[in-house]
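Participant: Sequence and predicted structure, then a few things I'm wondering about:
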Amino acid sequence: MTPIKKLDIFITKNFLTLLAGAFFVCLFVLMMQFTWRYIDELIGKGLTMDVFAKFFWYMALSLIPQAMPLAILLASLISFGNMGERLELLAMKTVGVSLLRIMRPLIVLMIGISGASFYFQNVTGPYAELQLRTLLMSMHESAPALEIPEGIFYNGIPNINIYVKHKHNETGMLYDVIIYKTDQGFNKAQIVLSDSAKLEITADKKFLVLQLFNGEQFENLQTGTSNQIRAYVPYDRETFNYKKFIIDFDSNFNVLDANAIGNRPESKNMKQLVAGIDSMTVHGDSLGMANYDFISREGDLGPVPSFNYVGYFPMVGNPAMNPSGGIIGDEATLSNNPDSFRLAKEKQEAEQRKKRNAEGEKAIKSFKAREAKVIAAARKIDFDSLVASLPASTRAQIVGHGHEISQQIMTDLEWQKYETEDNELMIRKYHIAWHEKIIVSLTCLIFFFIGAPLGSIIQKGGLGAPTVLSVSIFILYYIISTSGMKLAKEGTWEVAFGMWMSVMILAPLGAFLTYKANNDSVVFNPEAYRRLIHRVLGLRTRRHVARKEVIVYDPDYISLYERLGILAERCREYNDKKKLWRIPNYLNHFFYPQPDHEVENINAEMEEVIEELSNSKNAKVLYELNRFPVIFASAHVSPFANAWLNRVSGILLPVGLFLWFRMWKFRLRLFRDMKQIVSSCQKEREYINEILPQTDIKLEK
């Protein structure tokens, strides 16, 4: 067993301190966001502090699995960023400690946290979710606190709209009151006008007592919902000095039964989810069988014939018989008997099955013959003339009856479709909840393998860059996860693929960053990525030759003059021989590539000439050197130096087509580059003649 070292204690202590702070910050942010979503259910209900305490407690328990991955990502980024910024990582690597060795105690810790997160989601999380949703539903159903405003109609009392012009806060008296009562329906609404009123609640908080003083009550006496316009509508008018209404108004907070929302997949553990999926699958199969029987009975609504075979062949259509003729219940019973008895029984059953099959085949042939005769006779009937011979009233009855039957069948089919789709949706939701419990706990480990190496790469601590990076990565994870979950819930994708898509994307990212950071590879170097993009897209690279401050040896212009002439001639011959403008052969370049040694030699010779001429002090010579092209000697032959990579890219046709066009582009570029080399060689020879006018060297035209 490896002993725990001081380095491990130091790293773990540093990380846990940051993890605790980041966790509570993330949990607080998520709780505030959740509270804001349900602020209407909390405000104005007269809830007590114990109800609020339960609400926030269960909300915190429900949001812990969501806060933990973000906290781990943020803490690992800050922790390793701080160590990189303080050069602690550099000191550890200097003495031979690799990044994976530095991460080892935290990896063990992350595995433990991931396991604890999974256990929490499977045991504590469902209970907390159930209690939280029960509280939210209870808050939604509870009556609002009675606080009647001035100058507007208040509809917080059931079946009553009340308007108060002015109220006295000390005595509780209401003045200039207008009341609309709709407890008997809108057609018999009652209007009450009162000079003053007083509203009180009973001691048990179940009823409101509304006392009215000096007013009138109007009631519509017209009954029914007739739209007939009348000149006068009868109504009742009552004048009173005192009137009292007792209104049913339960202002107590009553927690609903948790079983009302017990079927939510979020409130179940994995064992209950599997049991629910099995029961819903069986229910879906029974719905399918019921729909099958329904369509079979409705004749032409499906491909299943409506003839009844049972009368001719007892085994067909009997649900107690299996397809081979045996009785399912008997076989299940025989499986529990001793082997000898079961074998004897099976032998007897096989003989009976043979006999029944022979009789069944004979009965089916006889039935099909009679069926063919009936169909042939039906085809001879002219239904148009038969319908035309019926009386008009009979035809109307037939059409009406057929319309009613079709409408009823359509309604039944729509209901069956809804029931089937709803059952399939619930099955998918249960599958999503099952996968989510594993994925969220696994995300804790993945985020650590993203945050720790990323922090060691950027080497920046504090709350600046790490916070921005962690939030950006978490938003990316949230978008991918939410999109996959949505498509899985809709049935567009398989549930497993949609739910695990975020893991399939982020896990390779974590492995890549860990590999790069452990090998001290450059990850965030813009120049390296720019060169890679240039190379992939085949963008041209320009040559940069500047005048040297110190020149040890001057160029040998005489020998260079001859070498430039030879180089130009070789480029002309190469262009004439290779025909680079032609379309490259796909198979040859991907599966049988041949190296172009001639271009390699030309390129090597050109680079030697340029290197020697770069020692010149002449500005024209140096300027013309920059016009020599940079040649990729093998880009026009094959996309990769590795043979198996060429074959794989050639088989993957979209990739192969892109690389094939790229090779063609390099062939055309090489054709132009050879011409440019010839032109630049001639210019350089002219400049050399200007530098050495006293020699006998003459430029060949």
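Facilitator: In hand now; what should we look at? Numbers count the residues shown, from 1 in each chain.
Participant: going forward, measure contacts between C-alpha atoms and count neighbours the same way
Facilitator: Will do.
Participant: ok so Lys244 is a helix residue?
Facilitator: No. With DSSP: H, G, I helix; E, B strand; the rest coil as the criterion, Lys244 is strand rather than part of a helix.
Participant: okay but it is in contact with Gln211, surely?
Facilitator: Yes. Counting by CA atoms under 8 Å, Lys244 does reach Gln211; the two are 4.5 Å apart.
Participant: From the neighbour counts alone, determine which of these two ranks first.
Facilitator: Taking other CA atoms under 10 Å, Lys244 and Gln211 do not tie; Gln211 has more neighbours (18 against 13).
Participant: residues near Met32, how many?
Facilitator: 12.
Participant: Not counting its neighbours along the chain, what's nearest Met103?
Facilitator: Ala452 (7.8 Å; CA to CA, 6 or more residues apart in numbering).
Participant: residues touching the one you found, list them.
Facilitator: 73, 76-77, 79-80, 103, 514 (CA atoms under 8 Å, 6 or more residues apart in numbering).
Participant: The helix or strand hosting Arg531: which residues count as buried?
Facilitator: If you go by DSSP states H and E, Arg531 is part of helix 526-537. Residues of helix 526-537 include none that count as buried (16 or more other CA atoms under 10 Å).
Participant: who touches the helix or strand that that helix is followed by?
Facilitator: Downstream of helix 526-537, the first helix or strand assigned by DSSP H and E is helix 557-578. The contact list for helix 557-578 (CA under 8 Å, 6+ apart) reads 598, 602, 605-606, 609, 671, 674-675, 677-679, 681-682, 684-685, 688.
Participant: dropping in the other structure now:
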Amino acid sequence: MKRLHSFILKSFLGPLTFTFFICMFVLLMQFLWRYIDEFVGKGLEWTVIAEFLFYVSATLVPMALPLAILLASIMTFGTMGENYELTAMKAAGISLQRIMKPLTILIILISLGAFYFSNNVMPIASLKTTNLLYDIKKQNPELILKEGIFTNDLPKFSVKVGNINKDNGMMYDLLIYDHRENRGNTNVTVADSGTMVTSADKLTMNLTLYSGNIYKDIKTKNRKKNKNHPSQRIKYKIFKQNISLPGTDLKRGNEDRFKNSYRMLNLGQLVGTEDSLTNKLIKEKESLSKNLITRHYFQKEPKRILKDTLQAHLVTEQTLDADSLFNSMSSPNKQITINSALNKGRKARENISRKNGELEGQIKWIRKFTNEWHRKFTLPFACFIFFFIGAPLGAIIRKGGLGMPVIISVLFFIAYYIISMTAERFSKELVLTPFWGMWLSSIIILPLGIILTYKATTDSSVFNIENYIDFFKKINPLKFLKKKNA
């Protein structure tokens, strides 16, 4: 039996490793295609790109691992079914459950590892990825000049070039706006031709211009009041200037700036942050309630009106209540009271509407932390479920390789992913509770795994098309009508 277990494990680990890296590659290419504009023209070193890809790959494990397990299990059992190895094992008295036993233990270990990865490694990888992507977005791009188009890639300069000689790098009809003084277009340089050469350390740009003019506005104290201010024109044959460049080295920011985001926390941190945010929300609700009671719902009358009303009640010795106080007022005072109450009511409604939007935003933000807490458990559970879908499914269809298993795996995973994303969105929009939002896809897929395992154990021909054709032939309505007429 140990030799059989070793054979089954070797048959599964090969496809699992292969499909896992294939899934990672596909998901990584999709991610790069999404953010390709952030990398083009930044002059990033290969070490920075490799570091970014490493962190991104770690964040893609939750999607790649369940799909790889599903695909590998279908391929493994499909190949064994196609080669009649499953048939030989069953003929020897070994049930499908015993055949799946070593792989079930392996999947349990992988699920536990996935939980550890999701709780301890994923937050760090997400933090590193977010920080590095933010720094890359802020990185200034390399200077790329295009003919007839203003380029703002050079810091504090706007450059337009008419024509560029690609053989010697000479540029013609240059127009340069210098914005280093932050006073608008007050320094303009025009040149018939010129060159721009970057230094070896890429820290300065050596600018050489030929036959042109420099137009400057002279800064004066009363420039805003006096529209007629002096200007300066400098004519030159050769003009040279060194312009400082920011350099191509990536400037790293503080890594703690995103550490409180819900994707960067483990289970304990998520619970602590969620509790603090919930307590803050409760205090804001209590503050809103007190504010409405003291400032809008119960409002003191003006002293003059209140004094006259109390004196009238003291003379008549009536019981003080709201209706009697209001009825004892004169008509002008009643109108003033009604208008005041309406204004207070409108202000209260506006305050409630505005505050309700703020509180709803806070509730949605707290909901993200709750969803992320559940996500730590959905990844290992998805690995477990997909194995019990793929293994019996492969035993039923009895097809190995990358043909039919890939199609079936992708269809199952797309259905699972669509249900998962839709339910999670409903949870974020407060339509579903966090439990149902994060576990609905697993709850729907779980019965399918149980049914397929049962069908594979009983050797049911689920995917035999002839059985379905025979079934529909039995319920042929034309045949039923003929019997009725007879």
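Facilitator: Okay, I see it. Here the structure is a predicted model, which means the values were calculated and not measured.
Participant: Drop the TM-score for these two in here.
Facilitator: Scored against TM-score structural alignment, normalised by the length of structure 2, the superposed chains reach a TM-score of 0.84; 459 aligned residues with a CA RMSD of 3.5 Å.
Participant: just to revisit the earlier point, just the contacts of Ala452 of structure 1 now: which is nearest Glu88 of structure 1?
Facilitator: Phe80 (9.2 Å; CA to CA).
Participant: That closest one pairs with which position in structure 2?
Facilitator: With TM-score structural alignment defining the correspondence, Phe80 of structure 1 maps onto Phe77 in structure 2.
Participant: Now the host helix or strand of that match on structure 1. Mean distance?
Facilitator: Counting by DSSP H and E, the element that carries Phe77 of structure 2 is helix 61-82. Mean deviation of helix 61-82 of structure 2 relative to structure 1 after superposition (mean CA distance after the TM-score superposition for structure 1): 0.7 Å.
Participant: same for whichever helix or strand comes after that helix, what does it pack against?
Facilitator: The helix or strand immediately downstream of helix 61-82 of structure 2 is helix 85-91, counting by DSSP H and E. When contacts are defined as 3 or more CA pairs under 8 Å, 6 or more residues apart in numbering; DSSP states H and E, helix 85-91 of structure 2 packs onto helix 61-82.
Participant: switch the cut-off to 10 Å
Facilitator: Here helix 85-91 of structure 2 touches helix 61-82, helix 96-116, going by 3 or more CA pairs under 10 Å, 6 or more residues apart in numbering; DSSP states H and E.
Participant: how about TSV for these, with mean neighbour count and distance to Gly345 of structure 2 added?
Facilitator: As requested, the helices and strands packed on helix 85-91 of structure 2 are exported to TSV (neighbours: other CA atoms under 10 Å; distance: least, CA to CA, whole Å):
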stretch	mean neighbour count	distance to Gly345 of structure 2
helix 61-82	26	51
helix 96-116	17	53
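Participant: Which among those helices is found nearest to Asp470 of structure 2?
Facilitator: Proximity to Asp470 of structure 2, assessed across the helices and strands packed on helix 85-91 of structure 2 by CA to CA, is greatest for helix 61-82 (24.7 Å).
Participant: so where do the strands sit in structure 1?
Facilitator: 153-157, 160-167, 173-181, 190-201, 207-220, 235-248 (DSSP state E).
Participant: Nearest to Leu109 of structure 1, out of these?
Facilitator: strand 153-157 (53.5 Å).
Participant: what angle sits between that closest one and strand 235-248?
Facilitator: 50 degrees (axes from the mean of the first three to the mean of the last three CA atoms, to 10 degrees).
Participant: list the contacts for the aligned residue in structure 2 for Arg428 of structure 1?
Facilitator: Matched by TM-score structural alignment, Arg428 of structure 1 corresponds to Arg367 in structure 2. Counting by CA atoms under 10 Å, 6 or more residues apart in numbering, Arg367 of structure 2 makes contact with 262, 274, 361, 373, 427-430, 433-434.
Participant: Max pairwise distance over those: which two?
Facilitator: Gly361 and Trp373 (19.1 Å).
Participant: higher neighbour count, those two?
Facilitator: Set Gly361 of structure 2 next to Trp373 and count neighbours by other CA under 10 Å: Trp373 wins out with 25 against 13.
Participant: if we can go back for a sec, so for Lys244 and Gln211 of structure 1, which residues contact both of them?
Facilitator: 197-199.
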